[in-house]
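Student: Give me a model of this one.
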Amino acid sequence: MAKIRPLGDRVVVRPDSKEETTRSGIIIPDTAKEKPQQGAVIAVGNGRLLDNGGRSVMELHEGDRVLFAKYGGTEIILDDEIYLVLRENDVLAILD
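Tutor: The predicted model follows:
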């Protein structure tokens, strides 16, 4: 994977891939697939810049499994892999 370092309060998430066929063997076309809402955090920014010049502390860390807003963030493709760049507040929960 290419090195990527998000800025501010952004995180880079590798969304989980969905099954492309049903249990009965029917292939699901891309247009009918639901967007994934879970994934793994692979990079974390330094935190949002505060008015006093300091930085907010990020609650997320690399390797965290997260649940994120369905249509949040920006989808990017690096080295033929799909990633999402999200603001920390687009992440809804950390999964254990």
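Student: going forward, measure contacts between C-alpha atoms and count neighbours the same way
Tutor: Fine.
Student: Could you report the neighbour count for residue 77?
Tutor: 9 (other C-alpha atoms under 10 Å).
Student: Does the nearest residue to residue 41 once chain neighbours are set aside lie in a helix or a strand, and which?
Tutor: Leaving aside its chain neighbours, residue 41 sits nearest to residue 13 (4.4 Å; criterion: C-alpha to C-alpha, 6 or more residues apart in numbering). Here residue 13 sits within strand 10-15, counting by DSSP states H and E.
Student: Another sequence for comparison is provided below:
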Amino acid sequence: MISLLQSIISIPVPFNMVTIAVLAGSTAGICGSLFTQIRKFACHRAELNFKRDLLDRGLTADEVEQIVQAHGSANDALATASSKMGCTTR
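Tutor: As a prediction, the model looks like this:
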């Protein structure tokens, strides 16, 4: 890692800044994609836990499906809360 940094620094002046900018942009893109995937996973787990809780309460699968569909269109408070988490509703 140190040898990579030294080789970037040894590049002539205008080109080493371009190389550093490209590396920084690539790193930011990779981190952004990683965080997006983590957020999607967390939202998916939250939805699965919600469905599991409904099933634990004794609702049938058809009732759970109706509630989940209604949840996306009629319940603005939950939709607002989930959008703050970065989750999208159907």
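Student: What's the TM-score once they're superposed?
Tutor: Once the chains are laid over each other, their TM-score by TM-score structural alignment, normalised by the length of the second structure reads 0.26; 41 aligned residues with a C-alpha RMSD of 4.0 Å.
Student: rewinding a little: which other helices and strands contact the strand holding residue 13 of the first structure?
Tutor: The elements that strand 10-15 of the first structure packs onto, with contact taken as 3 or more C-alpha pairs under 8 Å, 6 or more residues apart in numbering; DSSP states H and E, are strand 38-44, strand 81-87.
Student: Tell me which of those sits nearest to residue 65 of the first structure.
Tutor: strand 38-44 (4.6 Å; C-alpha to C-alpha).
Student: List the buried residues for that closest one?
Tutor: Neighbour-count burial for strand 38-44 of the first structure, counted by 16 or more other C-alpha atoms under 10 Å, picks out 38-44.
Student: Format those residues as CSV; extra columns: distance to residue 81 of the first structure.
Tutor: Formatted as CSV, the buried residues of strand 38-44 of the first structure follow (distance: C-alpha to C-alpha, whole Å):
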residue, distance to residue 81 of the first structure
38, 16
39, 13
40, 13
41, 14
42, 12
43, 15
44, 18
